[in-house]
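Asker: mind folding the following:
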Amino acid sequence: MGTRVKVLKVFKALHRTRQDVFKDDHAGLTATRLKINEEFRKNKNEKSEENIQKMIKMGLDVDVVLKDAVLQMEHVTNDTLMLRPRESLLLENVPYCDKPRKKS
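Answerer: Have a look, this model is predicted:
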């Protein structure tokens, strides 16, 4: 796969993730769109294949961080926040067990 195609895939992936992570948050959507576009424009004339690969890797890492670590919260009152977790962040709560599970 060509480098240009990889860069475009990362660009699209970041924008899709941004839309999912900051759903219903106009300010967040706008800020992330501007930042993503700014970073890609800033580096659009990069010629070094090694640097391009590093930036692709960083873009993919940012995508993972956005998906796994960013939570939406909304101010309800002055001292109260309402957490709005995405479905992908809700994990099954597995209690700790001293005994190893039997393999079936």
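Asker: please make it C-alpha for all contacts and neighbour counts, starting now.
Answerer: Noted.
Asker: tell me where this protein has helices.
Answerer: Secondary structure of the chain (DSSP state H): helices located at 3-21, 26-42, 49-69.
Asker: ok, which of these comes nearest residue 76?
Answerer: Distance to residue 76, taken as CA to CA, is lowest for helix 26-42 among the helices of the chain, at 17.1 Å.
Asker: ok, now which ones touch the residue nearest the centre of the chain?
Answerer: In the chain, the centroid-proximal residue (CA atoms, centre = their mean) is residue 66; its distance is 2.3 Å. Contact partners of residue 66, counting by CA atoms under 8 Å, 6 or more residues apart in numbering, are 17-18, 21.
Asker: separation between it and residue 3?
Answerer: 23 Å (CA to CA, to the nearest Å).
Asker: next, count neighbours for residue 18.
Answerer: 21 (other CA atoms under 10 Å).
Asker: I have a second one here; can you model it like the first so I can compare?
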Amino acid sequence: MMGTRLKVLRVFKDLHKTRRDVFKDDARALTAARSKINEEFKRNKNEASEENIKEMLKMARSVETILRESVIQVEHVEENKILLRPRESLLLENVPYSDTPRTKT
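Answerer: Alright, predicted model coming up:
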């Protein structure tokens, strides 16, 4: 049981770390995400079934991955204008389209 407790705490900490990175400089989103994470963990704190705990840990990891890999901050700056703030980890190399495939070297 102690190993499961450590796994739960690790996922909890990872979710909060990811929340801080993803919603940096957005107090409203930071607060909402913190509340939701804490609410979900408190709601399930008395769960005893190992199988259910494993499923919930799997779901929490999926949520953390989606937040980390898919969410981009956007700020509404003018009437019809938004400012995208992608994190460095989300930026990919821009490779121009070519009809002929590149050969790997």
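Asker: shared with the second structure, which of the contacts of residue 66 of the first structure?
Answerer: With both residues aligned by TM-score structural alignment, their matches' CA atoms under 8 Å, the contacts of the contacts of residue 66 of the first structure that the second structure also has are 17-18, 21.
Asker: thinking again about what came up before, now the helices of the first structure in TSV, with distance to residue 91 of the first structure?
Answerer: What follows is these, written out as TSV (distance: least, CA to CA, whole Å):
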stretch	distance to residue 91 of the first structure
helix 3-21	17
helix 26-42	25
helix 49-69	11
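Asker: can you say which of these is nearest to residue 80 of the first structure?
Answerer: helix 26-42 (19.8 Å).
Asker: buried set for the closest one?
Answerer: Buried residues in helix 26-42 of the first structure, counted by 16 or more other CA atoms under 10 Å: 28-29, 32, 36.
Asker: what of stretch 66-83 of the first structure?
Answerer: 66-67, 72.
Asker: end-to-end on it?
Answerer: First residue to last in stretch 66-83 of the first structure (CA to CA) measures 16 Å.
Asker: how close does the counterpart of residue 36 of the first structure in the second structure sit to residue 51 of the second structure?
Answerer: In the second structure, the residue paired with residue 36 of the first structure according to TM-score structural alignment is residue 37. According to CA to CA, residue 37 of the second structure and residue 51 of the second structure sit 21 Å apart.
Asker: can you say which of the helices of the first structure is nearest to residue 96 of the first structure?
Answerer: Using CA to CA, the helices of the first structure put helix 49-69 closest to residue 96 of the first structure, at 22.3 Å.
Asker: give me the mean deviation of that closest one from the second structure.
Answerer: Its aligned residues in the second structure lie a mean 0.4 Å from helix 49-69 of the first structure after superposition (mean CA distance after the TM-score superposition for the first structure).
Asker: that helix versus helix 26-42: what angle between them?
Answerer: 170 degrees (axes from the mean of the first three to the mean of the last three CA atoms, to 10 degrees).
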